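K.L.:
Pasting the sequence and the predicted model now:
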Amino acid sequence: MKNVLICASMLGSMLAFSQKKDSAATKSIDEVIINTYVKKDSEYSNKMPLKAIENPQVYSSVDKIILENQGIYTVDDAFKNITGLQTMWTSNGRAGDGGAYVSLRGFVSANSLRNGVLGAVTGTIDAINLEKIEVLKGPSGTLFGSLLTSYGGVINRVTKKPYETFGGNINLSGGSYDTYRAAVDINTPLTQDKKLLFRLNSAYTNEGTFQTEGFRRNLAIAPSLSYKPTDRLSINLDMELFQMKNMSDQTFFFYSGDYLKKVSNIKDLNLDYKNSYLGKDLTNTGRSINFFGQVNYKISNSITSTTNFSSSSSYSNGFMPYLYFMGTDPNMMYRSDQSTRDSKKRSINFQQNFNGDFRIGNLRNRVVVGFDYLRVNNNQNFYDINGFDKGPDGTSVPVPLHQPGFNYTNFNGSTLQEKYNAIAGNETPYIIKGIQENYAVYISNVLNITNNLNVLMALRVDSFNNHPGIIGSANSKETEQFKQTFFSPKLGIVYEVIKDKVSLFGNYQNSFKNLTFYTDANKVIRTPDPEQANQVEGGIKTNLFNGKVSSTFSYYNIKVKDVLRNIPSEGNANAQIQDGTIVSRGVELEINAYLVKGFTAIAGFSYNDSKYTKADESVLDLRPNTSGSPYLANLYASYQFLDGRLKGLGFGVGGNYASENKIYNAKDGVFSLPSYVVLNANAYYDAKKFRIGVKVDNFTNQHYWIGYTTANPQRLINAVGTVTYKF
């Protein structure tokens, strides 16, 4: 409470000072902001241009300049700048589910949107063509549907666009753990009248590991073409290719067992942090190819049409080894693998929006009316070696965790392939196969009742069609087709206490999820109703000193209902009932500040309290093991000389804090990852024709773990230097 009062006092002081500032003086500050300020306005959060101060939804954004200054070249690494977001699982390249997963407001989320439409990538997402990352907080099903969102929020990548002059850069990087990278950004007009423009962004990256085995090799190719035949019509075509060959990051799973009576934290296991406990050649190849098309047409001065088409295709083939604990002895671990073979997922998305900005009487209306079609075709194949090590009777046996000289490298690509060859023809793969379709129409209107008060009202009508398919073993019975229609509303209110400077906001947001079949206590197969989440949120936004200090403080309460939960009964261990509930509530504070000439700070704090309020007795009133750490904080501060002999020289320091993360949380035991503080630093010199920079991540050499019901050790201290030539 004391901290909240201090923040309120600071806010009041800044507001009073802001009102005294001369507008000409603040305008002069605008002119010297070269590359240090994070812009907050978005065209995508409500599918219309809307200032942050007048938007009833909370969202965070980080632009390419911050990423360049910090030496960041992946979207996953950029997430450390987003308030309330915690990385839980790094990408492994598997088709369908291989992308990075994060926690937002207590719920698992993934990167699935690009410029507001489908753009899923199941491997490492290179930031080479990234203009900005936007994270829209809370359930967002009304405008973005169910298949591309989570209850915690939506992650949207805004990409670079072609421009009218020739230019670009070549970038070379190298550093710790056999890291080397080459990247290029080339832009050129293709016609003399500059109506046809082309841009190519591409990068190749190799990364080693701080452990005994592991690597990542990523190729990104992203061409884009824009054509503007008239002042009213523009056409944009884009493609993304992300190809990845890697050995998956070391992953420990923790299942229930008596060992939980002896250990409750990853530190209790005394693991060798630098030992991968794996051998060579346990590799996977993954590929994502996305195509995008957009046609913009200005029908009149107040109405525009936007037609979007996107297709997304992912493929993977290879191993995914993992280690796990169960039984009674925490000094023993099991080794296993879940491979994919010729695994594929394909999706297409068509979206038509009409945007209008007009007045009815004295009331301004900003409206979007849209139609959305999404088709997802799954053909994923998972193969298991359930227990790499076998006893004389053929059952899985563990291996010692601390035995000196034990040969962990015998778990390698050759020996694992031999085991798969030995059971060829008798395998029982787990298959996800089938087609899902969504048809939806939506309307959203921001109505300015007064110059300071606006109300957002939105509604989606969503029709879901689940075609027959297979989820389970290859001999599983094909599921039946079913259709569902769902109405998803949204309401937001913003009152600008001081126009364009301070606003109070509140929102009601909804999202939903179409579930698959379940079996009740009487062994009857049932089609569940859509699970849904409803959020109520309120807070304050500021935009002071002519936009140099912006902040958002909010409180939210999300209730998820109609959750499937287990009710094991005699003769039916898999029986379920659809009456479970989860409640997630919390606070978030984010500040972006350009405090003095050349100095920028990004800071954030979040607290989340999630729990099952109606669930299996084993987890009732407990925090879900996928909710991440309750407390998160982020900070980045930088300074750049904008005048004098040192003009272009800049440096920054920042870090992240996460509290304890309970990755196994049930009545029979708890297993946690410890809290951590990770600090990073960077320096650069930016001139007209070249740029040099260096970053040092985790410079305190912190041993820390992330997890999505898992434990994954993270990189120790590492440094990367970069040289860029501009043309």
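P.N.:
Yes, it's here. All of these numbers come straight from a predicted model, not from anything done at the bench.

K.L.:
hey, let's count contacts and neighbours off CA atoms from now on
P.N.:
OK.

K.L.:
Let me see the contact set for Thr395.
P.N.:
For Thr395, the contact set (C-alpha atoms under 8 Å, 6 or more residues apart in numbering) comprises Gly387.

K.L.:
one more structure, for comparison:
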Amino acid sequence: MTTKKPLESFKGNIGFTSGSFQTMRTTLDFGGPLDSAKRILYRFNAGYEDTKTFRDVNRQKRIMIAPSFTFKPATGTQVDVDVVYSQFDGYLDRGMGIKANDFYALPRSFTLSQPSDFYNSKTFSLSGRLSQKLADNLSLHLSYMKSVYEEDVNEHRTLNTFADAPKNTIMNMRFFDRHGKDYTDNVVGYLKWDREGDIIDHHIVAGVDIAEYRGDKENQLREARQQTVNGQVVPLIFDLNNPMYTTHDLTSYVWRENVAYPFLSPYKTTGIYIQDQLAVADKLKVILGLRHEHYVSETIDGQKRTQAAQKAWLPRAGLTYELNKQINYFASYSQGFVPVGASFIHQYQNYGADKPFEPERSFQLETGFKTGFLKNQLQVDLSLFHIERSNMLIATGAILNSGFSEYRQSGKVLSEGIELDLRGQLTKEFQIMANYTYNHTDVKASSIASELGESLPGAPKNMASAWLKYVFSQNMLKGLGFGTGVYYVDSRRMDNTIGQDSEGNALWGYWPSYTTMNAAVYYHIGALKMAVNMNNVFDKYYFLGGFDYTRAFPGAPRNIMVSLGYAF
């Protein structure tokens, strides 16, 4: 977690935003020294937002308070303390159903939530960091952070199936009544040694980090998929043709037995690492690193919990070389590791598998150029990448009779392509930012035959954006500015299958591609800043993504936000 750091001179900023969807937002940020010697610094951030959003039955209220302090008791010693408290009151947005396989049959405000639903959560974290200079070229860094998350949830959500498939107009539902808390502890310690040589400089970092997660033993969960109506037990459903929004009588719900709380397996992970960043004759910089990861987790249900341990060595290497004052070449290689919880190893049958799940492994290669033109006013970055992932853990969308979600593992997926980024302050008035990504993904091995040769779920082949900004700097129009931008996302494959063909092969759906445009007007006068932002100017109906026809996430319609900020 990276927070805004305390300041050595007093500065502050207050902002107000209001606009579409009954949105009201206030932010406050100020800080400075508490003593004349500037040995004690502080910063205070706070924010409040209340919005109905563009979704029906989905009001959201957020509060965030984040003070931070820096103490410098002696030369070479620094202690940082950060506190973050956030609170959310509203609804969980689980998306919308796609009626009769028609993406645009329902308004994008359509929801499955009920007025009696709620999602209230609180997060509190406290962290402390010590930086101690041991010698001119040696320093010690220690940190600890504790985070507590608490939630109270009542929600109606889809069972990820239609009761009348393939017509797809009536959705099977389930209800959760969930109350819980979990705790996460993080400890980090490392030494940094800087050694300057005649030709080669070394910057060596060696350390250890530990993270531990555990849910509270008093966590409670109830789940219902049926209710009693006139003495008969009937399934919970939601008719997309005749949606009903009401306050539900939970005493009529039929509660399932032996429901496991859906938090992750308790775990502890320990990483030991060393890295050397070498600088050779000012032009060449090389990074060499090695990390060992040790992950231990426990099963999440049963009186007798079982542990599982997984280990991995993760090397990484990279270099940059200055070809000339304008062009730098770079290349990097790294490996990745995503462990699975003990329940996926010792109780894999609960998740619909016929053998234990394995940790995900991956590696990435990247190379390209970073350039600067027009006296570095225009920055252009070009990179080529190749990524391979194996044993990706994927939820199929099916909910088993055991109450657990069904999972599978992909065999192998490739991702390779090009990224182009352009940004620059071309003149005192004109600024440009643009990027384009070509990402070709290919499933090379899968437990589902029809998935071979398909793209990775949620990964568009093409994605591009651009933003142009012009601010007048002279005469009567000084401080007035305009901005406009465009954003394009290609079609993407859905996570889950949408049915079968006549031969029983799984069928895949695709989210439509979309293009949206945004615009803004700015006016700056001294310490006062005003802005009017219009998002989705042409009111495009589009989907950010989703899992399948039972869970789709639409993008926001045209909306306007007006902001006022003052720096002091």
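P.N.:
Okay, I see it. Fair warning: this is a prediction, and the values are worked out from it, not measured in the lab.

K.L.:
TM-score of the superposed pair?
P.N.:
The TM-score (TM-score structural alignment, normalised by the length of the second structure) is 0.86; 542 aligned residues with a C-alpha RMSD of 3.3 Å.

K.L.:
Please name the spatially closest residue to the aligned partner of Leu290 of the second structure in the first structure (chain neighbours excluded).
P.N.:
Correspondence of Leu290 of the second structure to the first structure, assessed by TM-score structural alignment: Leu459. Counting by C-alpha to C-alpha, 6 or more residues apart in numbering, the nearest residue to Leu459 of the first structure once its immediate chain neighbours are dropped is Pro489, at 4.4 Å.

K.L.:
need the contact list for the equivalent of Ile558 of the first structure over in the second structure.
P.N.:
Matched across to the second structure, Ile558 of the first structure falls on Ile387, judged by TM-score structural alignment. Shown in contact with Ile387 of the second structure (C-alpha under 8 Å, 6+ apart): Ser362, Phe363, Gln364, Leu365, Leu414, Ser415, Glu416.

K.L.:
which of those residues does the first structure keep?
P.N.:
Contacts conserved in the first structure for the contacts of Ile387 of the second structure, using both residues aligned by TM-score structural alignment, their matches' C-alpha atoms under 8 Å: Ser362, Phe363, Gln364, Leu365, Leu414, Ser415, Glu416.

K.L.:
shouldn't the first one be in contact with Arg389?
P.N.:
Yes. With contact defined as C-alpha atoms under 8 Å, Ser362 of the second structure counts as touching Arg389 (4.3 Å).

K.L.:
What's the match for the residue nearest to Leu459 of the first structure in the second structure?
P.N.:
In the second structure, Pro489 of the first structure lines up with Pro315, judged by TM-score structural alignment.

K.L.:
Reduced to three states, what does that match come out as?
P.N.:
At Pro315 of the second structure the chain is in strand, as set by DSSP: H, G, I helix; E, B strand; the rest coil.

K.L.:
thought it was touching Ser334?
P.N.:
Yes. Under the criterion of C-alpha under 8 Å, Pro315 of the second structure makes contact with Ser334 at 6.0 Å.

K.L.:
Show me what Thr600 of the first structure aligns to in the second structure.
P.N.:
Taking TM-score structural alignment, Thr600 of the first structure has Gln431 as its aligned residue in the second structure.

K.L.:
helix or strand for that match, which one?
P.N.:
If you go by DSSP states H and E, Gln431 of the second structure is part of strand 430-445.

K.L.:
Identify the residue range in the first structure corresponding to the next helix or strand after that strand.
P.N.:
Tracing the chain past strand 430-445 of the second structure, the next element assigned as helix or strand by DSSP H and E is strand 462-471. In the comparison with the first structure, strand 462-471 of the second structure aligns to the range 631-640 (TM-score structural alignment).

K.L.:
average gap between the matching stretch and the second structure?
P.N.:
Superposing on the second structure and averaging over aligned pairs (mean C-alpha distance after the TM-score superposition for the first structure), stretch 631-640 of the first structure comes out at 1.6 Å.

K.L.:
Quick check: closest non-adjacent residue to Thr441 of the second structure.
P.N.:
Closest residue to Thr441 of the second structure apart from its sequence neighbours, by C-alpha to C-alpha, 6+ apart: Ser415 at 4.3 Å.

K.L.:
which SSE is the aligned residue in the first structure for the one you found in?
P.N.:
Alignment note (TM-score structural alignment): Ser415 of the second structure maps to Ser584 of the first structure. Using DSSP H and E, Ser584 of the first structure sits in strand 576-596.

K.L.:
Give me the buried positions along that strand.
P.N.:
576-578, 580-594 (16 or more other C-alpha atoms under 10 Å).

K.L.:
Show me the strands in the stretch 51-200 of the second structure, by range?
P.N.:
Assigned by DSSP state E, counting those that start in this stretch, the strands in the stretch 51-200 of the second structure fall at 60-74, 77-90, 118-135, 138-162, 170-195, 200-215.

K.L.:
Let me know which of those strands is the nearest to Phe482 of the second structure.
P.N.:
With respect to Phe482 of the second structure, and counting by C-alpha to C-alpha, the nearest of the strands of the stretch 51-200 of the second structure is strand 60-74 at 30.1 Å.
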